[in-house]
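need coordinates for the following:
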Amino acid sequence: MSDTAPRLSLQALIGAALLAAGRPVAVRELATVLQLEEEAMLRELESFSDVLSAADLGFRVEVVAGGYRLVVPGEVAAQLSPLLAPPPLPALSSAALEVLAVIAYRQPVTRAEIEAMRGGSASTVVTLQERELVKVVGRSDAVGQPLLYGTTERFLMEFGLAGLGDLPPLDGADFSHLLRG
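Sure, this is the predicted structure:
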């Protein structure tokens, strides 16, 4: 950076970083880049979020997928839909949503376990992988070492979750009520 370049405020740098990253940015990463302690970075992020809310500028800070990002609220996005690209992907089928729910709540999970819980095929795993909502996270120790599936950061982003702990609670830890038949 040249000595003659204008010095940006910390909030301007935070806004620029969140916009330029195009993905959720972890507090630790942002603190490192901006040379702040993590606690100070958290305070600055809260302050930046408050400034955006007060200014009513049409975007806000969202905590999602373990980081922070700038987003356009749904009511604003609806008015701007002709400008937004690409068009949204077709909605997931109910079967795909069922498989995604099983993976999200039970991960890591094998395809056979998904099929046992659903009482039917888990063929939509491929579609979920193509949409980058689930991924292979390892192999089971079971016979044949089947693939284990888990959710991705994109899953958290698409569903507006900061982490898996934000999933709505299920009744108890027993998943047997999900079995069909």
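
could you use CA atoms for every contact and neighbour count after this?
Will do.

for residue 137, helix, strand, or coil?
strand (DSSP: H, G, I helix; E, B strand; the rest coil).

compare with the first, here's sequence two:
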Amino acid sequence: MKTNPLQRAAESIIFAAEAPVPPEQIAEIVAEVTGRPPSSVEEVRAAVDDLNASYEADGRALRIEQWAEGYRMATAEDVAPFVNAYYVGEQRTTLSRSLMETIAIVAYRQPVTRPEVDFVRGVNSDYALRRLMELDLVDVQGRSDAVGRPLLYGTTDHFLEEFGLNDLGDLPTIREVREILDDPSFDEERAKLLQLDAEAAVAASASGPASDDAPTDDARPDDDRSTSNGTANA
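I've put the predicted structure just below:
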């Protein structure tokens, strides 16, 4: 499929970018370079759709995904095993259970205060929130009008990018989550995770008592890990 100048420009910008690029920014860059009136957002989106169609028609491994209201170059799901094999030896990390609990509460109830997160989890979430902020998945979005004016927390654009979401409306509904939990295959995955947790606990107890200045909530050493959405960014 022959590409037009807008498609070529959009493809090159998205390939070079280190973060999702909004269609408006692509239009502005193209107009600045060419000296022509800027393309509309619809024209940019159509150009990206045509690029993806050509990738698929040609059997290419690349795809342009829309995450955090911008475009990002990524690989197709079916080539994930090859990408994973390439990264063997590097730390492949996931969020720990305590961080996943915390970020789920923030994502679905934002803006939310720390006491509200603590109430839902039943434990102190100060450490978890600080780690999520260090990972740029959560940020302060203001202060509540409640007594003491506690900080309000919400998710970031980086959260959307890491979880492969275009916006918060793409989060699964409670009904969809329940369907996932009722899926027999999920029980198998949960059993594997519980086994890993048990092995980690045995290893930790064998290494000696924990330090007195350890985090106060149920965070574990794997809280320092970041997320992966299963596809590789170009």
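
would you pull the TM-score for this pair?
After superposition, the two chains reach a TM-score of 0.82 (TM-score structural alignment, normalised by the length of the first structure), with 164 aligned residues with a Cα RMSD of 2.0 Å.

which residue lies nearest the spatial centre of the second structure?
Among the residues of the second structure, the one closest to the centroid is residue 162, at 1.9 Å (Cα atoms, centre = their mean).

in the first structure, what sits opposite it in the alignment?
Aligned counterpart of residue 162 of the second structure in the first structure: residue 158 (TM-score structural alignment).

what's the spacing between that match and residue 49 of the first structure?
In this view, residue 158 of the first structure and residue 49 of the first structure are 21 Å apart by Cα to Cα, to the nearest Å.

can you list the neighbours in contact with the lengthiest helix in the first structure?
Longest helix in the first structure, counting residues (DSSP state H): helix 38-55. Helix 38-55 of the first structure has contacts (Cα atoms under 8 Å, 6 or more residues apart in numbering) with 11, 14-15, 27-28, 30-31, 59-61.

any idea how many residues pack against the residue mapped onto residue 167 of the first structure from the second structure?
Under the alignment defined by TM-score structural alignment, residue 167 of the first structure corresponds to residue 171 in the second structure. For residue 171 of the second structure, the neighbour count with other Cα atoms under 10 Å is 17.

which residues sit in contact with the residue lying closest to residue 171 of the second structure once chain neighbours are set aside?
Leaving aside its chain neighbours, residue 171 of the second structure sits nearest to residue 165 (7.4 Å; criterion: Cα to Cα, 6 or more residues apart in numbering). By Cα under 8 Å, 6+ apart, the contact list for residue 165 of the second structure reads 66-68, 171.

so how far is stretch 57-67 of the first structure from its chain's centroid?
With Cα atoms, centre = their mean, to the nearest Å as the basis, stretch 57-67 of the first structure stands 11 Å off its chain's centre.

got the end-to-end distance for that stretch?
Counting by Cα to Cα, you get 21 Å between the two ends of stretch 57-67 of the first structure.

over in the second structure, find the residue span it aligns onto.
Going by TM-score structural alignment, stretch 57-67 of the first structure lines up with residues 60-70 of the second structure.

also stretch 130-148 of the first structure?
Under TM-score structural alignment, the counterpart of stretch 130-148 of the first structure in the second structure spans residues 134-152.

which residues sit against that stretch?
Contacts of stretch 134-152 of the second structure (Cα under 8 Å, 6+ apart): 103, 106, 110-114, 129, 132-133, 153-159, 226.

just the ones of those residues in helices?
Those of those lying in helices (DSSP H): 103, 106, 114, 129, 132-133, 157-159.

quick check, nearest of those residues to residue 182 of the second structure?
Proximity of these to residue 182 of the second structure (Cα to Cα) peaks at residue 103, which lies at 21.9 Å.

tell me the residue in the first structure aligned with the closest one.
Alignment note: residue 103 of the second structure maps to residue 100 in the first structure; criterion TM-score structural alignment.

so that match touches residue 126, yeah?
No. With contact defined as Cα atoms under 8 Å, residue 100 of the first structure does not count as touching residue 126 (11.1 Å).

between those two, which one's more packed in?
More crowded of residue 100 of the first structure and residue 126, by other Cα under 10 Å: residue 100, with 24 against 13.

need the contact list for that one.
Residue 100 of the first structure sits next to 125, 128, 134 when contact means Cα under 8 Å, 6+ apart.

count of residues packed around residue 146 of the first structure?
Counted with other Cα under 10 Å, residues neighbouring residue 146 of the first structure total 15.

now residue 98 of the second structure
Neighbour count for residue 98 of the second structure, taken as other Cα under 10 Å: 21.

correct me if wrong: it contacts residue 128.
Yes. In this structure residue 98 of the second structure lies within contact range of residue 128 using Cα under 8 Å: 7.0 Å.
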